[in-house]
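**Student:** Coordinates only, no sequence provided:
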């Protein structure tokens, strides 16, 4: 029993850096995965304190990563000689097991899994963490196709020592990037994680590792001798794999271009996401020097050189033509739209006119688009009616999505020049700060706290509101323990209420006397899952009425909404502070959308059925657009 709460039941995994147990969370009455970060058998008295400090720091860093393709961390617990991370228990098989049974995967499936791993890695790198052990064994694949990156046992930070005292790199030999062994190497970086992703993609497509060898020196020698592994079955994945497996990290594919190329393989509408050719794996923050790493794998190996004796970076890049083509498609798409500007978009009822809107000084919607041929928008993927992702069609649908297209049309973008990215509630501001997205349209409530974060925090700017939602609760249709008729019963009974982390409800409801779950998840969907679990102590989910209406419609007979409570949530279009030109254009677009019948049409199409076919609520006032 850990901290009187987590009961270890059975080991489910063990490696050189620790152990993973299936455990029971007695407080929330759910099963979780609990991982000890330290291999206590490898610790000596002299290294115990330093190792504990490093594990503690890593645990805190990993807990900050919030992304659908990265394992969810619930808690961190420290005992006398161990640092434990409590994570979501995933019913899934590893990609390694999948490859053992199927050997190779169909190209679309391999590209989809690779894309999800890459998206998870970008969130990891944005949190100033390098995974260091990306491989099929550390990727779980659920039955619905969701791929989740796990096992951060040897994760580290840029600037941290990458070698042991004996001077040897740790990690899994077939996945170690060649630059890790070059004299003066800075150690693991986001680029070395991308190399490991390239190896993983190769295995999925070709059924074997690109560079054979059980020891570090064997693998590195094979890279030096044959830097271009044969690709027989990869087909359209070949340029991506070649780009990720380029020995020189400076000329290796960056994350943004790799993602664009993977989307191109899948035929997804975001395929033009390669317009930014600079590195998209965000710069990391150096931290204090950690304790030396245990378990050396072998002696350092010289950096690979091409057959002509020049550094590997001088080698031809066969993938570059395909990457450039992706960029060119985006630019040509931009040119085509600009040539056809002013033509009505029948799907949204908006116009691509470049005339400046009211309330601002914009001279035309090309202003933002001139330097941003692709409009990147962060959205939710689990809110029926508002914004829902369909894994079969790989498309988003809902009110927020249609509104995003309408805004984009006024900014001069065609529909295929809009890229959607899922952003969990507590990752929205980070996605803006790191420039992963340009706008967030994700039921983002406008609050003074979000507009004026503390120094060093992630403040955002808003245009809007474009919708006013009421506050409400969702409860089980039937409960054998409590009778809940209205919100006052929740307060009186002191039952646990779940809401999304960093939502307005997390701080507001305790002030009103509601009892909250001890640890809030990062999505409302996670709260709904707990509510539907009859063994859970969660008896209510707090959110906006429109979000809860979608969940109620999707789970007939299982849950019901209570009456609305005092307060409203004004949804805004969020952007980075200091973007007055973009805000002017967005405000102009919102004015046109709200002034005409487009707004009513969006409501009727997406939300009226959820709200019992009621007429649209009153149009909100664009208070955040005054002066723009």
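**Tutor:** Perfect, thanks for sending it. The shown structure was predicted, so the numbers you read here are calculated from the model rather than taken from an experiment. Numbers count the residues shown, from 1 in each chain.

**Student:** contacts, neighbours, all on C-alpha from now
**Tutor:** Fine.

**Student:** center of this protein, which residue is that?
**Tutor:** The centroid of the chain falls nearest to residue 67 when counting by CA atoms, centre = their mean (3.6 Å).

**Student:** Using the three-state scheme, assign that residue.
**Tutor:** coil (DSSP: H, G, I helix; E, B strand; the rest coil).

**Student:** which other residues reach stretch 86-95?
**Tutor:** Applying CA atoms under 8 Å, 6 or more residues apart in numbering, the set of residues contacting stretch 86-95 from outside is 22, 31-35, 71-77, 136-143.

**Student:** for comparison:
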């Protein structure tokens, strides 16, 4: 019996399956009711898709420590022996009927005050998580459900960690969705890229930064500018200040909301404030902001209502000095997980569509390749010249996606490639030539999602 194909009326402990709701990389979600109380509920049962999965024990322990109205309440946890005699862990939580945050926003006339109210509730959920020495590690709009009454619930603690918990990830990338990872997390991955056992220790400030990305994505409709940028110098690659984050230059958010988003996205963790401080600031803004906070959030036009004009951008802190020992361009992987490699490396959507994360891939028989770093290094180490032409190699690069290849990808010499439709040989340094066409390799860096929305 497949863990994500249990028929209705199946019993898992005292819980009777009503219907299958969906699945992620590690768990299948069922709508269940308590057998002894038919009609009570419904409740959400999350069943592991892999036997003896230790993530469930860790997620259940973290949820058991948190009691908060904006975090799902844990009701039960146990094991179910499926045919074959192998036990699968499961968790039972209160059923949260709601819409994912970004989808909810697309159906509303969003205002700054509504954003204040929702984000304050998520910040309070983080406050409760941090109070028990835990971190969520995957805060994002897909993991926030908005109920019919307009309240928000922070979901999916499968990536969560707490002090003293068993460590399950021992390779890059660390748990989390790349677009939401903090600058310090991304810099750590670059600086420790040659240390296979190095491990990034997520902090509450990482969750606050991810909340800032969520706020920017919610209001602007896209992700903020890259928080980590690099440039090549004579001494190698070094970090440079990223572009300033100024949501008020894109949409008509209130000055208070723009300032809070900039604060949460600060490059310095200490300047972001704790979840408690952020929650207090959001609640104060929701209560005290004037009528401008009730104006619909819309793209900036040449004429904005008085008081909503873009404010001057805050100065960024000075550039960091060059990193010692990071000379040359071999192994270039600039923005670990946010897709900033050289322009010639293409990413397959199905392999970069985290919206969750596949934590601890190696513990389930997977592996992490260092090869994609080498590919990027090879591409970056050459000078851009239209006369350069490189043939597709006779075998796949390390870390390149292998067949079966999704359309419109093609199988060339045992690897998956995508054709540059507007280019013919010579292909330059951003692509490889094959049969009178220019192609770029598809690198398998993405991790499948764990987030499941009932």
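**Tutor:** Here it is on my side, so go on. Everything numeric in this text was worked out from a predicted model, so none of it was measured.

**Student:** TM-score for these two?
**Tutor:** Overall, the chain-to-chain superposition scores 0.52 on the TM-score scale (TM-score structural alignment, normalised by the length of the second structure); 265 aligned residues with a CA RMSD of 3.2 Å.

**Student:** and the residue lying closest to residue 226 of the second structure once chain neighbours are set aside, what does it touch?
**Tutor:** In space, and not counting its chain neighbours, residue 226 of the second structure is closest to residue 242: 6.5 Å by CA to CA, 6 or more residues apart in numbering. Applying CA under 8 Å, 6+ apart to residue 242 of the second structure gives the contacts 225-229.

**Student:** Next one: residue 242 of the second structure from residue 64 of the second structure, what distance?
**Tutor:** 39 Å (CA to CA, to the nearest Å).

**Student:** Then residue 432 of the second structure?
**Tutor:** 53 Å.

**Student:** More neighbours: these two, which one.
**Tutor:** residue 432 (25 against 14; other CA atoms under 10 Å).

**Student:** residue in the first structure matching that one?
**Tutor:** When the first structure is aligned by TM-score structural alignment, no residue sits opposite residue 432 of the second structure.

**Student:** didn't residue 432 of the second structure look like it was pressed against residue 439?
**Tutor:** Yes - using CA atoms under 8 Å, residue 432 of the second structure is in contact with residue 439, at 5.2 Å.

**Student:** circling back: most surrounded residue in the contacts of residue 242 of the second structure?
**Tutor:** residue 227 (24 neighbours).

**Student:** host element of that residue?
**Tutor:** Assigned by DSSP states H and E, residue 227 of the second structure belongs to no helix or strand.

**Student:** so where does residue 55 of the first structure fall, helix or strand?
**Tutor:** helix 45-63.

**Student:** If you could redo that for residue 439 of the second structure, that was the one I meant.
**Tutor:** Counting by DSSP H and E, residue 439 of the second structure is part of strand 437-441.

**Student:** So which elements touch that strand?
**Tutor:** Judged by 3 or more CA pairs under 8 Å, 6 or more residues apart in numbering; DSSP states H and E, strand 437-441 of the second structure is in contact with strand 415-419, strand 432-434.

**Student:** Turn those strands into TSV, including distance to residue 375 of the second structure.
**Tutor:** As requested, these are exported to TSV (distance: least, CA to CA, whole Å):
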stretch	distance to residue 375 of the second structure
strand 415-419	13
strand 432-434	12
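
**Student:** so the helix or strand that contains residue 430 of the first structure matches what in the second structure?
**Tutor:** In the assignment (DSSP H and E), residue 430 of the first structure maps to helix 428-433. Following TM-score structural alignment, helix 428-433 of the first structure has no partner segment in the second structure.

**Student:** Stretch 387-406 of the first structure too?
**Tutor:** Using TM-score structural alignment, stretch 387-406 of the first structure pairs with nothing in the second structure.

**Student:** And for stretch 573-591 of the first structure?
**Tutor:** Under TM-score structural alignment, there's no match for stretch 573-591 of the first structure.

**Student:** Can you list the buried residues in that stretch?
**Tutor:** 573-577, 580-591 (16 or more other CA atoms under 10 Å).

**Student:** Off-centre distance for it?
**Tutor:** 24 Å (CA atoms, centre = their mean, to the nearest Å).

**Student:** Over to stretch 19-26 of the first structure?
**Tutor:** 25 Å.

**Student:** Relative to the second structure, which residues correspond to that stretch?
**Tutor:** The aligned range for stretch 19-26 of the first structure is 28-35, by TM-score structural alignment.

**Student:** so where do the strands sit in the stretch 1-150 of the first structure?
**Tutor:** Along the stretch 1-150 of the first structure, the segments classed as strands by DSSP state E, counting those that start in this stretch run 6-15, 18-25, 30-36, 73-79, 82-88, 93-94, 139-141, 147-149.

**Student:** The fourth one vs the second structure, mean deviation?
**Tutor:** Average distance, strand 73-79 of the first structure versus aligned residues of the second structure after superposition (mean CA distance after the TM-score superposition for the first structure): 1.6 Å.

**Student:** one step back: would you point to the one among the helices and strands packed on strand 437-441 of the second structure that's packed deepest?
**Tutor:** Highest mean neighbour count among these (mean count of other CA atoms under 10 Å): strand 415-419, with a mean of 25.

**Student:** which ones are touching residue 262 of the second structure?
**Tutor:** By CA under 8 Å, 6+ apart, the neighbours of residue 262 of the second structure are 212, 245-246.

**Student:** Apply 10 Å and report the result again.
**Tutor:** Residue 262 of the second structure sits next to 209, 212-213, 215-216, 244-248, 272, 313-314 when contact means CA atoms under 10 Å, 6 or more residues apart in numbering.

**Student:** In the first structure, what residue corresponds to it?
**Tutor:** By TM-score structural alignment, residue 262 of the second structure lines up with residue 242.
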